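Engineer: no sequence on hand, only this structure:
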């Protein structure tokens, strides 16, 4: 089974740390975020992983070159242009396409989300994608109906809204996609996965996987990095 780790971002919120290294190589609890993401996927029987690169791309390639994680790893090069989350997946199509679904994960998320549970939910439904979500404070919220199908999105601060209102959850940065999702991608090369889901949800099921009872940490700022390090027993 295949997966992609989104690791190309500039990590601007983590400055000054990311002035000298990519966010993917920031260490927490003695292990880089990238290594944590790879090992989590490996534990879920993922044996082929794509990592996209842009910011300090050479450092990530060097790191992957000197470590053997026991899985096949491909580099999706975005040195020339950042493609946003959706464009990144589209750019890596040659590595991800096949008969099986594939996971896409943000490198800066640490959680105890059960990927096998997400896979089981996928197998029991006709969904085009399964999105890990949870009840938490966030300015951007995904909206679902009572059947947990995606119906909209809203920004709590600006009032901007797309689609319908409904049960609101924050996206957790982990998703499982049907390979047919590539058929629904726009012609342009730079777009977000959220916009893709909202458009695809008009004719197909995009399903929520609610893990509100589990643990989840976003390592997006120095403050959150400190908090996560403390939670993992390191200060």
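Structural biologist: The structure has been received and is ready for your questions. Small disclaimer: the values here were computed from a predicted structure and weren't measured. Residues are numbered from 1 along each chain as shown.

Engineer: please make it C-alpha for all contacts and neighbour counts, starting now.
Structural biologist: OK.

Engineer: the longest strand seen in the chain - contacts with which helices or strands?
Structural biologist: Ranked by residue count under DSSP state E, the longest strand found in the chain is strand 167-177. Contacts defined by 3 or more Cα pairs under 8 Å, 6 or more residues apart in numbering; DSSP states H and E place strand 167-177 against strand 102-106, helix 115-123, strand 129-134, strand 140-144.

Engineer: relative orientation of the third one and strand 167-177 in degrees?
Structural biologist: Here strand 129-134 runs at an angle of 130 degrees relative to strand 167-177 (axes from the mean of the first three to the mean of the last three Cα atoms, to 10 degrees).

Engineer: put this next to the previous one:
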């Protein structure tokens, strides 16, 4: 049986973090301290436990702070490749921008670096390998923004209500997903683009092309407000 493990993860670290100003005026949001260490290291720890052995991190705002935080371009012995974006490319553009770094990878875990979670990643890996979708999203059934719809077979049938298809359940997108390398052919180099429009087009063409799995186990925090950050900054107890 093929081992359900993915070697490389792409951590989205290039955002401006405007919702956490003034803390992010001179610091990338994923480097803000939680329990005395950079927020992004919780993501790295989570991914390492799932078998990831290489990190790619995109940078933009205060990119030099990443070099200071990881002077050896490693974390806990795992290599980190930083890819700078002089112009922010958004999620889809950022994924396309690392295509040349994926010569030996068939697929990739993409992870928002400003979330803190210990949700189990095994169900996401299992769903991706068994569902054979080109992209598979980790979802939760509760949260502030339930704008991903899934059908009765667990395939994503709408995002952001663009297709007016409520499916059987509305879910929160957890900010973690798996993409096959073939997905990158749908993206245009240099284009500033969210991942959502290409996913919508895929759903229109093939109702089974984007999978989803609801994972309600574990904790999940989006560090999107100063209040949320201040609640967690002393540390995580799980």
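Structural biologist: Okay, I see it. Since we're looking at a predicted model, the values are computed, not measured.

Engineer: quick check: TM-score for this pair?
Structural biologist: TM-score for the superposed chains, counting by TM-score structural alignment, normalised by the length of the first structure: 0.89, backed by 227 aligned residues with a Cα RMSD of 2.0 Å.

Engineer: turn the helices and strands packed on strand 167-177 of the first structure into JSON lines, including distance to residue 54 of the first structure.
Structural biologist: Formatted as JSON lines, these follow (distance: least, Cα to Cα, whole Å):
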{"stretch": "strand 102-106", "distance to residue 54 of the first structure": "14"}
{"stretch": "helix 115-123", "distance to residue 54 of the first structure": "27"}
{"stretch": "strand 129-134", "distance to residue 54 of the first structure": "25"}
{"stretch": "strand 140-144", "distance to residue 54 of the first structure": "25"}
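
Engineer: please name whichever of these is nearest to residue 10 of the first structure.
Structural biologist: Judged by Cα to Cα, the one of those that comes nearest to residue 10 of the first structure is strand 102-106, at 12.9 Å.

Engineer: what sits up against the closest one?
Structural biologist: Strand 102-106 of the first structure is contacted from outside by 1-7, 37, 96, 173-179, using Cα atoms under 8 Å, 6 or more residues apart in numbering.

Engineer: kindly report the same for stretch 19-28 of the first structure.
Structural biologist: So stretch 19-28 of the first structure is in contact with 7-11, 14, 17, 32-34, 55-57, 59-60, 107-108, 225, 228-229, 234, going by Cα under 8 Å, 6+ apart.

Engineer: give me the buried subset of those.
Structural biologist: 7-11, 14, 32-34, 55-57, 59-60, 107-108, 225, 228-229 (16 or more other Cα atoms under 10 Å).

Engineer: what does residue 15 of the first structure correspond to in the second structure?
Structural biologist: Residue 15 of the first structure maps onto residue 21 in the second structure when the alignment is built from TM-score structural alignment.

Engineer: give the aligned equivalent of residue 80 of the second structure in the first structure.
Structural biologist: Per TM-score structural alignment, residue 80 of the second structure is aligned with residue 73.

Engineer: please identify the buried residues of the helix or strand where that match lies?
Structural biologist: Residue 73 of the first structure is part of strand 72-77 when elements are defined by DSSP states H and E. By 16+ other Cα under 10 Å, the buried positions in strand 72-77 of the first structure come out as 73-77.

Engineer: rewinding a little: now intersect the contacts of stretch 19-28 of the first structure with the strands, please.
Structural biologist: Short answer: the contacts of stretch 19-28 of the first structure in strands (DSSP E) are residue 32.

Engineer: let's see which of the contacts of stretch 19-28 of the first structure end up in helices.
Structural biologist: Of the positions in the contacts of stretch 19-28 of the first structure, 33-34, 57, 59-60, 225, 228-229 sit in helices, assigned by DSSP state H.

Engineer: looking at those residues, which is nearest residue 48 of the first structure?
Structural biologist: Out of these, the member with the shortest distance to residue 48 of the first structure (by Cα to Cα) is residue 34, at 14.5 Å.

Engineer: now that closest one, nearest residue through space, not along the chain?
Structural biologist: residue 24 (4.9 Å; Cα to Cα, 6 or more residues apart in numbering).

Engineer: corresponding residue for the one you found in the second structure?
Structural biologist: So, by TM-score structural alignment, residue 24 of the first structure is matched to residue 30.

Engineer: looking at this, its match is in a strand?
Structural biologist: No: Residue 30 of the second structure is assigned helix when assessed by DSSP: H, G, I helix; E, B strand; the rest coil, not a strand.

Engineer: for it, give its distance to residue 112 of the second structure.
Structural biologist: 9 Å (Cα to Cα, to the nearest Å).

Engineer: of these two, give the one with the bigger neighbour count.
Structural biologist: residue 30 (27 against 21; other Cα atoms under 10 Å).
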